[in-house]
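1. Below: sequence and its predicted model.
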Amino acid sequence: MFSNKEKFKEVFLNRLEMLCGKSFAESTSRDHYQTLGSMIREYVSNDWITTNERYMATKGKQVYYLSIEYLLGKLLRQNLLNLGIEEIIQDGLEDLGIDLSELEELEPDAGLGNGGLGRLAACFLDSLASLNLPGHGHGIRYKHGLFEQKIVDGYQVELPEQWLRSGNVWEVRKADLAVSIPFWGKVEAREENGRLVFHHLHAETVTAVPYDMPVVGFHSDTVNTLRLWSAEPAQFPIFKDILNYKRRTEAISEFLYPDDTHDEGKILRLKQQYFLVSASVQSILRSYRKQHGSLLHLHEHICIHINDTHPVLVIPELMRILIDDEGLDWDQAWHITKNTIAYTNHTTLSEALEKWPVYIFQPLLPRIYMIVEEINERFCHDLWEETPGDWDRIASLAIIADHFVKMAHLAIVGSFSVNGVARLHTEILKEREMKPFFLLYPEKFNNKTNGIAHRRWLLKANPKLSELITDKIGPSWTSRPHELIDLLKYENDNSVLQQLKNIKQENKQKLADFIYQQMGVPVDTSAIFDIQVKRLHAYKRQLLNVLHIMYLYNQIKDDPNFQMVPRVFIFGAKASPGYYYAKKIIKLINAVADKVNHDPRVGDRLKVIFLENYRVSLAEKIFPAADISEQISTSSKEASGTGNMKFMINGALTLGTLDGANVEIHELVGDDNIFIFGLTAEEVLHYYRKGGYDSIEYYHHDQRIRQVVDQLVNGFFDGVHNEFEPIFDSLLEENDQYFVLKDFASYVDSHRKVGEAFTDVQRWQKMSLNNIAHAGYFSSDRTIKEYARDIWGIQPLW
């Protein structure tokens, strides 16, 4: 089908007529995209079938990765790259007058994720397949995903994301593999054949229908599977109010992260979580039984990995099946379960550790709650045996306490492995957030520093830079990313450094053209492109960034002699719909942009851009164009970050705190190739423990701080009244819990150093090359090899 471009064109034209029922002359770009996508899916189907047959025949250990998010991005070009047929397709389409890039633009970003958690899951699937490892993903097929973000008058407005409007060419519906999920109802225990059997009665049953997507390995015969579950009404519902039942059911897979401000939203979120794990476990066990029969040795052949706490109900669900359906006793079932489940923690924020009110959990999932209660009782009994009378310890470790089910506690107790996602993050878990559990289970805790799919974020997103790298060190870095270190032999090669500069300039021009097309704002490509793109959250400190921009604006206005290297500050971020404070920050950024960008006295020295609806395909335009990567979270708060790695591999320099994986980036590139500022994690944790920080002191003693903070409430922003009082109060009345004012002076000083370095063109390009060379360590290939070796115990099967 794709052996040469002539054969491709012949098949393409025939397929177009059959699929669309029209001639090529009458066809549209959408027809061309659908035709090409269906051809590629058919092309990989043989390898997809063969991969599954090999897994079945060899009976080797497999891993199933459960995640509430998968931020896949667009798959057309990525699949062509991985299959090694991009050039043939591009040339063949060109002969037909079709631009492959235009077809790629027609593909929507799959609306299956929000931020780093979902993108990490997508990167992991890419590496599993590319390394020929037996690993599959399970998630939810959200109809609308998170939301499409629009900025209207500076405010975030959420619209339904319509990524499935024209269908999804990559998926295959498997209605014959649908399973049933029960909610509500009651549990009745009956003695049958000498054992107690539990029956879930009067349940509201939902059907979970799987949609499978192929995960194509890079230049590999391996095609793994991402299985996404869609919620549909049961075939024979027992409810009189069918319409309401249908709405309730379909809502389960309609939106990612429904607003849980009220109980209705909380119930829906918990439904989503159980829906995901119950459908996935039933599916996994059905395949396993075909291979192995009895479930007694499940843990020897299967690892189920949960990406954060959202899928932690897999623990009681597996227990339920082993006890209720398989007839195992508690101890047998518990041994199998806790040796099957592995857990990744993604946060150091205690307030972000998931917990569910018992009054919601128990009636919605009555049998699951009984099992969680039993797990808790047995766990607390063991704690009592170990330290009799220590009620405080038991209360702090209990899975159910203070009328809440604590999901992270359940995840730790019910798994054999607990890993953090950066070395600093793991140490904080062990020494602070989860110290009591670490003391209890030291053998469970380990670190797996995050990684990124370097083939997408460099080979796909930055083809010119990839060509330069291949020209200098050969092509094998695409499969052995550690070989990027060989670029260091060119750090004094003026020709290579100039090519690096030219590529960056070309990428900056592309982004500038996009900004002008989208927003009508011209930006100077000779300026520093300083970029912060990530989820909008107080601890990520977009506020520190924007206060510094206000300071620069004040300097330009107040001091005729003020000199600065021109800057274009670019933001991209979505705020959770119910996150009031984060939405205020978005409004502030846009208010500053409006003031700065329309002031003729500022000119091209300073521009502020907020790119709406940040997503993977937009990120692929942003990362290659960045000069500075803003990674400025409060130290100890960011688990890892992966945006920092994507910027790094594209030659941007990190301006950041010693937080998350920034610490490991700093160790690799050294002091001379990164800009570090602010409090360390140890200092932040000391302030939290001992106190001693008073934000008002910084407000009174630093005129720069006082000016920008006052401007939040003194009428500085035309037509905005009392809009930013919550931000003002968070900094002063609430004592600035993320140390924005404490780190302000250090941040300003680091920006000054950035400007000095940027004016030394040779030095800057050396720094950039150094970052690219050391970025191979942060490939998800390395991360997945560590998971496979240290946690999952899986091997490449060919």
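-> Structure received.
2. When you work out contacts or count neighbours from here on, use the C-alpha atoms and nothing else.
-> Noted.
3. Helices along the stretch 201-350 of the chain, start to end?
-> For the stretch 201-350 of the chain, the helices defined by DSSP state H, counting those that start in this stretch occupy 242-251, 263-292, 298-301, 314-320, 330-338.
4. Ok, which of the ones you listed comes nearest residue 579?
-> helix 263-292 (14.2 Å; C-alpha to C-alpha).
5. what's the burial count for the residue nearest to residue 469 when sequence neighbours are not counted?
-> Spatial nearest neighbour of residue 469, excluding adjacent residues (C-alpha to C-alpha, 6 or more residues apart in numbering): residue 487 at 7.5 Å. By other C-alpha atoms under 10 Å, the residues close to residue 487 number 18.
6. do the same with the one 5 residues further on
-> Other residues within reach of residue 492, judged by other C-alpha under 10 Å, total 14.
7. cool, and residue 299?
-> Around residue 299 there are 17 residues (other C-alpha under 10 Å).
8. Is it in contact with residue 339, as I believe?
-> Yes - at 5.6 Å, residue 299 counts as touching residue 339 under the criterion of C-alpha atoms under 8 Å.
9. in the stretch 401-550 of the chain, which spans are helices?
-> Counting by DSSP H, counting those that start in this stretch, the helices of the stretch 401-550 of the chain are 407-413, 423-428, 435-440, 454, 463-473, 494-519, 542-558.
10. try it against this one:
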Amino acid sequence: MQKMDVSQFKDRYKKKFQERFAFNYENATKQEQFVALGHLVKDLYSSDWKETVDTYQENKQKQVYYFSMEFLPGRMLKSNLLNLGILDVVQEGLAELGLDLDEVASGEMDPALGNGGLGRLASCFMDSLASTGLPGNGNGIRYRYGLFKQKFIDGHQIELPENWLRNGNVWEVRRENKAVTVRFGGQVSLEPDNEGNMHVTYHNTQNILAVPYDTAMVGYQNGTVNNLRLWSAEIPYGEEYLFPTEEERNGVKQITEYLYPDDSNYEGLLLRLKQEYFFSSAGVQSVVRYFKQLNLDWSYLPDKIAIHINDTHPTLAIPELMRILMDEEGLSWEQAWEITKKTISYTNHTILQEAMERWSIDMMNLLLPRITQIIMEINRRHIEKKTPLYGEDLTNRTAIVANGEIKMANLAIIGSHSINGVAKLHTNILINHTLHDFYLMYPNKFNNKTNGVTMRRWLQISNPGLTDLLDETIGTEWKTNANDIILLKAYAEDKEVLARIDAVKLENKKRFAKYVSEEMDIEIDPNAIFDVQIKRLHAYKRQLLNVLHILDRYQYIKDNPGVDIPKRVFIFGAKAAPSYHYAKQIIKLINAIAEMINNDSSLNDLIKVVFVENYGVSLAELIIPAADVSEQISLAGKEASGTSNMKLMANGALTIATMDGATVEIYDYVGEENIYIFGMSNEEVQKLNAANSYNSREIYEKNPAVKRVLNMLIDGSIPGLEDEGQDIFDSLVKYNDEYYLLKDFDSYINAHKQIDKDFRNRETWNRRALLNIASSGPFSADYTIERYADEIWKLGAQREPEDLI
């Protein structure tokens, strides 16, 4: 890409705007100003995009294809400007044109193509692949609406369509010439030819056209531009007559309409399965088509292609690759199976065996008859091969097919060459408990790859004040080598640097307070402790424990008028799955408490509760730099990794946490004096589970603080609650508190009391914040991706044809 100065940018922007809109940019909406800028930026990287793709193919480089049901990229304008090295030029140029970059950037929709950590991780990985110069591609679904838009009506979560494509998408390119056909339903027959070879014939299938939309993944100032391919379901050209009714045409649209349709009924489950096969099949077909252009023997496929499945959603890529290699390319089962296993690797994101995906054989056979045949044969051969080696019991426990269901995690493990967890604790739990049977069979397949986050978005873009501070104290090498952030430790006793950290944090808190005032009509004090819990709403993540602390603090303040404790603002961001009734009840409870607390003048603003609507990447970019306290309070042994913990520590928040997920590794890096650990360990949780001796009602009866807080849920103390308070109370007392909130309650409250004390000593607090920032480098996604590339995908070690001569 050719560099521009400010004057050149201004000329090009004015020209681009007039080309697209034929009037003056000054009279445009923010969305129109953004569109013109987006197209200008796209022009700047287009030649690098083509050159990167051409270079990979000419050099026959091994490439990884990252299959994920979710990608949560966030707004891409600033990211692209930063990675192109022109963020400052564009900011200055727009200012001279009378425009503000932040306002122009707000014209971009935030694509809600994910539901949390899984999708955000996939997007961080796309950024890191390009920024480390590695040949990597994303493969997913171009949801028309994505995840729902969250609204609060009378405190209840209401789901609205999030039409992120209503004004088009500047960054994507439709590739009709790369479309493929995906088959559903019908019947399959195996028929011999004249030489006795069996051929597969399909009858009465419903054929859907998968059309790819490609988006450039721009590397950080290195000229590499990789590709994210998202598929859209359409009626095949010229076959509209096969879909005569509106219902049939809508059935095609539905495949790529919504992320995670309601799967509480048969129709929703069937649609979910369609989605999973649709993007897996389209992606595998696309990969195979690329490989055939290399004109190599099929045995080289694993040397040129790595397919990585992000959780079990894309597991059907395994039988799909088998289908193509056997049915379309004529390979034997044995050849196809070896190639498939060597090509595919799998990341597990789930600790509980019972939470892993399963599909009804009958549903699978109805929708995907040939894929079902292949899965059944994989299972048959697995049992036949492993029974003599490991015995019937162990082999049957690892079977893919059991009790009328297909276990997708089992298929993913058996059909791949690598299985990784996403934090050391998570991987140890998989090896020793959840997937222990598989570990006995395939010990060499298992490995750990602790998740990471991209510091470009979560520091450089989200927190320019902290970025400037780092540049001026430790230089700029940390931007390409995040481990260099550790150099900040040398300034832990520098009062001037500590004061600057405090000032940067205060400015970020003022920015968020302004948003809360303007958007939510709630006034919060930037000098208060900003206590943040931002993640998917789920019982195991224990937002409810946070709520119990808020109620305990509320009662303490009411009992002690004029008490001298730091002000605290509790900030939540979370969506609940539409069919997750209990999680939605907790949302209603938090909103009811917020209404009660925020309007109680007797509290003297010592507590405020802010629950932001429609939490997503853009709101995270506003909240995370403003956070003082990071809530990572899942029951130990339940959170696979967590990534908000990494983003928050990198921005100088101190973590309050159980020893769960990647927080265990954060603890190792920051040291126990710079983190607030409470609650049971995973080992203690496992012992309590095994003893089956937990009695939450006994805690309720014997602990006055617990009893008083829980009684507030049912005695009318909280206005606006109906059945929610009683149901939540019952979950904790009557149904024995599945996630041990009451067991960890006292420990949690005491940790927060310590935070109150420590926050008053600003210098000590800022030193701890500095040490958290300085310890965040190892959690850069760049390092995570390099470990995947070296240890799983083998992107650096390629077997070339001449090696075998």
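-> Everything's here; your move. Because the structure is predicted, anything quoted here is derived from the model rather than measured.
11. residues contacting the residue nearest to residue 469 of structure 1?
-> Counting by C-alpha atoms under 8 Å, 6 or more residues apart in numbering, residue 487 of structure 1 touches 469, 472, 473, 769, 770, 773.
12. one step back: the helices of the stretch 401-550 of structure 1: which one's closest to residue 664 of structure 1?
-> Nearest to residue 664 of structure 1 among the helices of the stretch 401-550 of structure 1 is helix 423-428 (7.8 Å), distances taken as C-alpha to C-alpha.
13. superposed on structure 2, where does that closest one end up, distance-wise?
-> When structure 2 is overlaid, helix 423-428 of structure 1 sits 0.1 Å from its aligned residues on average, using mean C-alpha distance after the TM-score superposition for structure 1.
14. and for that helix, what are the contacting residues?
-> Residues contacting helix 423-428 of structure 1 (C-alpha under 8 Å, 6+ apart): 347-348, 419-420, 445-449, 636, 638-640, 659-661, 663-664.
15. now the helices of the stretch 401-550 of structure 1 as TSV including mean neighbour count and distance to residue 576 of structure 1?
-> Formatted as TSV, the helices of the stretch 401-550 of structure 1 follow (neighbours: other C-alpha atoms under 10 Å; distance: least, C-alpha to C-alpha, whole Å):
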stretch	mean neighbour count	distance to residue 576 of structure 1
helix 407-413	23	21
helix 423-428	24	24
helix 435-440	16	30
helix 454	27	28
helix 463-473	16	33
helix 494-519	17	23
helix 542-558	20	15
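16. for the ones you listed, which one sits closest to residue 114 of structure 1?
-> Here helix 542-558 is closest among the helices of the stretch 401-550 of structure 1 (C-alpha to C-alpha), at 17.4 Å.
17. I'd like the next helix or strand past that closest one.
-> Downstream of helix 542-558 of structure 1, the first helix or strand assigned by DSSP states H and E is strand 567-572.
18. on that earlier part again, right, so of the helices of the stretch 201-350 of structure 1, which gets closest to residue 703 of structure 1?
-> Proximity to residue 703 of structure 1, assessed across the helices of the stretch 201-350 of structure 1 by C-alpha to C-alpha, is greatest for helix 263-292 (44.8 Å).
19. List the superposition-based mean deviation of the closest one with respect to structure 2.
-> Average distance, helix 263-292 of structure 1 versus aligned residues of structure 2 after superposition (mean C-alpha distance after the TM-score superposition for structure 1): 0.6 Å.
20. and of the helices of the stretch 401-550 of structure 1, who's closest to residue 713 of structure 1?
-> Taking C-alpha to C-alpha, helix 542-558 is the member of the helices of the stretch 401-550 of structure 1 nearest to residue 713 of structure 1, at 13.3 Å.
21. Not counting the closest one itself, show me its contacts.
-> Residues from elsewhere that reach helix 542-558 of structure 1, judged by C-alpha under 8 Å, 6+ apart: 532, 536, 562, 585, 588-589, 592, 596, 601-602, 606, 632, 704, 708-709, 740-741, 744, 748.
22. gap between that helix and the chain center?
-> 30 Å (C-alpha atoms, centre = their mean, to the nearest Å).
23. Now do that helix and strand 567-572, the angle between them.
-> Here the directions of helix 542-558 of structure 1 and strand 567-572 differ by 150 degrees (axes from the mean of the first three to the mean of the last three C-alpha atoms, to 10 degrees).
24. with structure 2 superposed, average distance for helix 542-558 of structure 1?
-> Comparison of helix 542-558 of structure 1 with structure 2 after fitting gives an average deviation of 0.7 Å (mean C-alpha distance after the TM-score superposition for structure 1).
25. Relative to structure 2, which residues correspond to that helix?
-> Aligned using TM-score structural alignment, helix 542-558 of structure 1 spans residues 543-559 in structure 2.
26. re earlier: separation between the residue nearest to residue 469 of structure 1 and residue 471 of structure 1?
-> 11 Å (C-alpha to C-alpha, to the nearest Å).
27. Next: residue 397 of structure 1.
-> 56 Å.
28. now the helices: where do they sit in the stretch 51-200 of structure 1?
-> In the stretch 51-200 of structure 1, the segments counted as helices under DSSP H, counting those that start in this stretch are 76-83, 86-95, 100-106, 116-130.
29. Roughly how far does the nearest residue to residue 585 of structure 1 once chain neighbours are set aside sit from residue 30 of structure 1?
-> Leaving aside its chain neighbours, residue 585 of structure 1 sits nearest to residue 543 (6.6 Å; criterion: C-alpha to C-alpha, 6+ apart). Between residue 543 of structure 1 and residue 30 of structure 1 the computed distance is 41 Å (C-alpha to C-alpha).
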